[in-house]
Every structure is written in C-alpha cells, then in structure tokens.
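Asker: Sequence plus predicted model, see below.
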Amino acid sequence: MRAMVYRGPYRIRVEEKDIPEIEHPNDAIVKVTQAAICGSDLHLYHGMMPDTRVGMTFGHEFVGIVEKVGPTVEHLKPGDRVMVPFNIFCGTCYFCARGLYSNCHNVNPNATAVGGIYGYSHTCGGYDGGQGEYVRVPFADVGPTLIPDWMGEEDAVLLTDACPTGYFGAQLGDIVEGDTVVVFGAGPVGLFAAKSSWLMGAGRVIVIDHLEYRLEKARTFAQAETRNFTEYEDIVVEMKKTTDYLGADVVIDAVGAEADGNLIQHVTAAKLKLQGGSPVALNWAIDSVRKGGTVSVIGAYGPLFSAVKFGDAMNKGLTLRMNQCPVKRQWPRLFEHVRNGYLKPSELVTHRIPLEHIAEGYHIFSAKLDGCIKPLVVPTAA
C-alpha cells in the first residue's frame, strides 16, 4: 500500500509499506476512504513529540471500509463503512467501564496517563495511523461504529476527533444558561468548542486568536464575537473590560502546545505566543476567568515543563477540568445534533489533498497558508 511515512522533523514522504495484517483475533483491517491532518499532528511533524520513530504513519482521524476482520469480531463484517475514534481502548478495564476511553489501561505500555492513539508516536502506544490506504484497527468490536446512512463521510471523519473534542471542551466547562464563554484558539477544535457552547446554553461566546481568516470563520461558523490578541497590549485586560471587570464564567483552552517555534523555545516555554510547551494560553485562561469560574483544557500539551499559574488558580477558587476526549462517549448526542442540522462538521473543511501530495498538505497547514483550517487526505486505494 501507499502511506505517509515520517522521516524526521519536517520530513514526510509517501512510500510503499506492507498492508497491515490481523495480529489479534479482535482486529480489523480498514481501507481508508477519508483521513485528516489534525493540529496535534504538527507536534509530530515538527519533531516535538518524544519517541516519534522514523517509518511511522501518522493520522488519528479517519473513516473507511472494513476489508477483513479477525475470527472473534462479532459487530463488523467486510464491506461495512465505519468511523474510528482516535482513542484505542479495550472497553473492559477500570477506566473504560467508567467511560474514560482515552485513559484505557490496557492499550499503551509506554504511559500511565493516556491510552492508545492512532499514529501518535510510541509515547501513545506506537500504533500506525490512517494517513495511508489501509490501517489495522485493534479492539474492532469496541471502537469503530457504522457510519449512519444519512451521514456524509466528511462529517464522519470530523467526528473522529476535532468535533467531539471541541464539544467535550464545552462539556467540561459545565456551562449554564447565560454564561459568558471565552475560547482561546480558533483552530477546528476551538471553533467546535465555541459552536458547542451555544448548544449548552451560553449567553455570550468570544473566540481569541491571532489569524484573521480563522477569526472570520469563528464569526460565520460559530456566531461568536472575536478578538485578535495582537491588537491589544494585554488580552486579559480586554477580557476583564468586556465582562464588567469580573471575568468570563468559563474559559476553554483550545490551543495547548501548538507546534510552532524551535526546541529551546518549547523546553523553556519562553516564546510568548500561542505555541508548544508554552503555558501562555493556559495562563491567559486562568487570568481571564472570573473567581469561582471554570477553565476547560482540551489543547494538547506534551510532556514538557511549563510554569502554570497554579497558585492564582487556587486563590481564585477555580475549577480546572481537562482530558483527552473520550470520543465514543460523545457520539450519541453529536449524531443527534448533526442529524437535526445544529452542527455540520464538514463546514470547516477547506482543503482536500490526495495522499500523494500529503507533504505539501502538511506544509500548507503548518505554515497557515491559503486560509487552511481543516485539510482532509484522500487515499487512492482501489
């Protein structure tokens, strides 16, 4: 098969790889029909994620058609159209039994926190991802779900990570009717978090970023107010002014360690922009929320030291909530919202890139060129 292959920071290629085989009786092999490049893939692309090994195929957002199944798989059969959550999870451990699928205890021997993630380094289990023509899907009776007949593939692929993660961010905020919600970051996850905040009763939603084309999408897609933080001497002061000097009820950090800047800047958290390892966005969130408010963290942070204002959070009586999204737990309600027309995830798709040109797709997305918000990857498997 043809697949994207990592060759080092900023170096990816499309190469021939062996089609994956059934390795466990509960595996499935899925022929990928749509995949996506996620903002968190840029951490890998820029060499910022530990133990990202040469030869790995990235991609944790994908949908496809079941090619073959292991002998114990009961719920899938060849020919089924499936959407696959980015979490790999067993479904039976202590954490899965409590719906914490992103914290599964049985799928990642390399960490005690996160479970398995497709195409996201050996830190997250070492599983190849879906930016290729075929992918092995472990625990096939647990993770994948049939794509409903009424759902388009582009909506389905965004429901494997970006949309549920944004929705989860709003959910973690415990939004009550009339709340003012501030979202830091206008990438796909931040845009979905802003849109979802309205579904949970927000009375006002403000999105903060520094790229005008993303802020324009926040206004049209999420019907949010926007602020470009580069236009203010102190964005926290602006947030205080616009909330009667109280602060927002809920702040969602959808930035995390945005992979930008060099290694020293990441390690020292010294570069004062919204990027990797730096706690700037999280500290802005802590400072911008009102006393007794809630900060929801869904931006992806790597295992790098950062100086977070934890004392301020404690003294303000804040509730901090965070996790990797347990995608499948969000699907029942999100399916309703999509079917009823309240959400159209594919509205964020800006680029559709053939697999053979994925290196150019990563460059466009990484460099924020051509108004790129969400790029899809289209394999060419026969």
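Answerer: That came through fine. Numbering: from 1, shown residues only.
Asker: hey, let's count contacts and neighbours off CA atoms from now on
Answerer: Will do.
Asker: Lys241: how many residues sit nearby?
Answerer: Look at Lys241: counted by other Cα atoms under 10 Å, it has 12 neighbours.
Asker: Excluding chain neighbours, what is closest to the residue nearest the centre of the chain?
Answerer: Centroid-nearest residue in the chain: Ala162, 4.5 Å away (criterion: Cα atoms, centre = their mean). Nearest residue to Ala162, sequence neighbours excluded (Cα to Cα, 6 or more residues apart in numbering): Val189, at 5.1 Å.
Asker: Can I take it that the one you found is in a helix?
Answerer: Yes - checked against DSSP: H, G, I helix; E, B strand; the rest coil, Val189 lies within a helix.
Asker: try it against this one:
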Amino acid sequence: MKALTWQGKGNVSVEEVPEPRIEQPTDAIVEVTSTAICGSDLHLYQVLGPYLRAGDVLGHETMGVVREVGPGTGDLKVGDRVVVPFNISCGQCWMCSRGLFAQCETTQVRQFGKGASLFGYTELYGSVPGGQAELLRVPQAQFGPVRLPESGHDERYLYLSDVLPTAWQAVEYADVGEGDTLAVFGLGPIGQMSARIALRKGARVIGVDLVPERLALAAKWGVEVLDQSELGKVDHVAEAVLELTGGRGADATIDAVGMEAHGSPVAQAAVAAVGVLPDALAKPAIDKLSVDRAAALIAAIKAVRRGGTVSVSGVYGGEVEPLPMMEMFDRGISMRMGQCHVKRWTDDILAVLEQDEDVLGVESLATHRLPLSEAPAAYEMFQKKEDGCIKVVLKP
C-alpha cells in the first residue's frame, strides 16, 4: 500500500509499504478515506526527528471504513464508517475509568515515561504506524473507533480524531462561559475551533496570531484579533490583551501554539543546535535539557487576570522551561494542560456535529484537499505557512 513516511529532518515521502494485518484480537484494519496533517506533525518534520526511524508512517487524524476485525473488537463490524482518535486507549484500565484516556495504562509507553500510545508519533509514543496511508491498523478497536453515519461529508466528522476534542478540552479546561473573556494564542486549526466553541458558550474571544489568513478567518467568526507581527515582544502582546480588558486581563487564556512559537530566538537557536547532533546525543539532550520556544505560553501567562486559568493545548517537549514562577504564584494563576482525552468529549461534540447546520464550520476549515501523493509538498507548504494554508486534508 501507499503511505506517507518520514525519511529525515524536513524530508517525507510517499512509499510502498507492507499492508497492516491483525496482530492482536482487539485490532481492526481501517481503509482510510480521509486523513489530515496536524500542526504537531510539523514537530516530527523538524524538532523530534531523533525519535523517528526512516520509513515510519506518519499521521494521527484519520477516518475510514472498517475492512477487517479481530475476534476481540466487540460489536465493531466490517463496513462500519469510523473516525479514529489519535490516542490509543483501552477504555477499561484505572486511568480510562476516570476519563483520563490519554494516560491509558494498557498502552502507556513506560520505556520513555510517557502516556498512552499515539498513532504516527515517534518511539516516545509507541512507534505505532500512522494513518496518512491507504490502510491503518487500529489497536484497542473494541473501544477507540467512533462509529459514524454510513454517509455524509467526511469533514463533518474527520476532526473528531484530534482537532475538535483538543479544542473542546482546551475550552473546558479554561472554564469560561457567558460573559467571560478568553484570549486564544495561535489561530491554527486548534485555535480556530477553540475560539468558535468558546463563542458558542457566550464568551468574548480575543485571538492572537501573525498569519493574515488565520487572523481574517477568526475575525470572520467574531473573534477580536491582534496581529502579533505588529505588537512584537511577548510583553507587548500581553499588554494589548490587558488594554482590551480594562487592565485586568482575560479570565482565561489558551496556548494553542506549543513548542515552536515565534518570538523565542534563544530557544530557537538551542533547538536548532540539538537538531544537528547525532541521534545518540540528541535524544538525551531533548529528554533532559531541551528548551521550547515558549513565547506563546509566556504571553498566555502574562495576559491572564489574577486568579485566572491558562489552558495549554499546544504540544511541548522541554524539561527546563524558564517560567515566571514568582509572578504566577503571586497572581494565583491556575494551569491545566495535557494530551486530549478524546473519548471523554466525543458524545458532546457529536451532538453538535449532528445538527443540520454546520455550526462550527468544520466542513470549510480545510484550505487544501490533496491526494496522498502530494503529501510531501503539503507538509512543506503547511510548515512554511504558504498559499494561505490553514488545514490540509489528504485523500489516499
């Protein structure tokens, strides 16, 4: 079958790879009908290369049709149309029983001290082949796949794999409602959906980014936008939010950017230096000494009001982040973060998606729809933010 594979830093290619097969009773094989490129895939494209091997299949936003099932997959059956959550969880362990599906004890990668295994996301998270391919093996299929109506627009449901639940959790963690002010840092797909979800809850939303197309899209949905390229330093961004909130700050903020934020030149240089080390040296450096480009996180901390909440959905990988702890303590800030517990939010999101009107605009989020064969060029375009690219959907 054809699959998008990692070949080296900044180098992915579509290759012929062996078709997946049932390996465990709880496995299923899904024929992929749509798969998307996620912003966190770009971390693999650049920063996290030392944890990948040439030929690893990428991708964790996937939906399709079940083509084969193992004997332990419960009532899942061949022909079911499903979307596949990006994290692999059993639904029965101590963590899963508490709704902490991203920490599933059945699939935890204990070798690296990490949580639940993820599709297409390095040896740190299990080296499970991803879904930017014609076929996908789905472990723990007795619990993971979300069954969908037999027909309909794929993109009405595709983002249930990651974007929608991650954005939903970000807003839930921010704990905003009618009349509250939420500032969203980063208006990529997660930031866009976080803003729309918060607006539906009656919140006022301020959005920060520096890509014109992202700012324009957010503004179209009623977000008050701030162009970071005009504001400059982290403190200036935070001051702009404070000015819009009468000097108090937002009730909550969301960092929807993560480890590769603009505005962190020293950290960017450190990340680049690690990137040229041999893997044997780069891995311990990343694991114990890494520093993220944390400008968005710092801005989110500085822009929230006293007693407010910072919700972090952007992916980070650092171990020695310099945070303004005295300021955070003095102002009584709460922080909530982590990989999304996808199945925890599925029912709530499905209730919204199943309305006749596309109230979250999921069917129009993708700016580029391309065949799988064009995935390498799409990665480069997405990474460089070219051609107004906000979201790419691939069709195997």
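Answerer: Okay, I see it. What you see is a predicted model; the values in this text were computed from it and never measured.
Asker: one step back: hang on, the residue nearest to the centre of structure 1 packs against Phe192?
Answerer: Yes - using Cα atoms under 8 Å, Ala162 of structure 1 is in contact with Phe192, at 7.4 Å.
Asker: and whichever helix or strand Leu44 of structure 1 is part of, how far from structure 2 on average?
Answerer: Secondary structure from DSSP states H and E places Leu44 of structure 1 in helix 41-45. On superposition with structure 2, the mean distance recorded for helix 41-45 of structure 1 (mean Cα distance after the TM-score superposition for structure 1) is 0.3 Å.
Asker: Report the distance from that helix to the chain centre.
Answerer: 12 Å (Cα atoms, centre = their mean, to the nearest Å).
Asker: helix/strand/coil for the equivalent of Thr346 of structure 2 over in structure 1?
Answerer: Taking TM-score structural alignment, the alignment pairs Thr346 of structure 2 with Trp331 from structure 1. Judged by three-state DSSP, the three-state class of Trp331 of structure 1 is helix.
Asker: For Trp331 of structure 1, grab the count of nearby residues.
Answerer: 17.
Asker: How about the contacts made by it?
Answerer: For Trp331 of structure 1, the contacting residues are Leu159, Pro164, by Cα atoms under 8 Å, 6 or more residues apart in numbering.
Asker: again, but for Met49 of structure 1
Answerer: His43, Ser121, Gly302.
Asker: try Asn11 of structure 2
Answerer: Neighbours of Asn11 of structure 2 in contact, by Cα under 8 Å, 6+ apart: Tyr45, Pro376.
Asker: Now check structure 1 for the residue matching it.
Answerer: Looks like Asn11 of structure 2 aligns to Arg11 there (TM-score structural alignment).
Asker: just to revisit the earlier point, quick one: list the elements packing against the helix holding Leu44 of structure 1.
Answerer: Using 3 or more Cα pairs under 8 Å, 6 or more residues apart in numbering; DSSP states H and E, the elements in contact with helix 41-45 of structure 1 are helix 358-366.
Asker: Please spell out which residues along the helix it packs on are buried.
Answerer: Ile358, Ala359, Gly361, Tyr362, Ile364, Phe365, Ser366 (16 or more other Cα atoms under 10 Å).
Asker: What of stretch 315-332 of structure 2?
Answerer: For stretch 315-332 of structure 2, by 16+ other Cα under 10 Å, it's Val315, Tyr316, Gly317, Gly318, Met328, Arg331.
Asker: same check, this time on stretch 66-83 of structure 1
Answerer: Quick answer for stretch 66-83 of structure 1 (16+ other Cα under 10 Å): Val66, Glu67, Lys68, Val69, Gly70, Val73, Leu76, Asp80, Arg81, Val82, Met83.
Asker: okay, among those, which ones form the most distant pair?
Answerer: Gly70 and Met83 (17.9 Å; Cα to Cα).
Asker: pretty sure Met56 of structure 1 is touching Gly8, no?
Answerer: No - with contact defined as Cα under 8 Å, Met56 of structure 1 does not count as touching Gly8 (10.0 Å).
Asker: Neighbour count: those two, which is higher?
Answerer: Remark: of Met56 of structure 1 and Gly8, Met56 carries more neighbours, 21 against 15, as counted by other Cα under 10 Å.
Asker: Contact partners for that one?
Answerer: Val5, Tyr6, Gly119, Ser121, Asp128.
Asker: For those residues, give me CSV that also has distance to Ala248 of structure 1, secondary structure and neighbour count.
Answerer: Shown next, in CSV, are the contacts of Met56 of structure 1 (distance: Cα to Cα, whole Å; DSSP: H, G, I helix; E, B strand; the rest coil; neighbours: other Cα atoms under 10 Å):
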residue, distance to Ala248 of structure 1, secondary structure, neighbour count
Val5, 43, strand, 23
Tyr6, 41, strand, 22
Gly119, 36, coil, 25
Ser121, 36, coil, 23
Asp128, 40, coil, 25
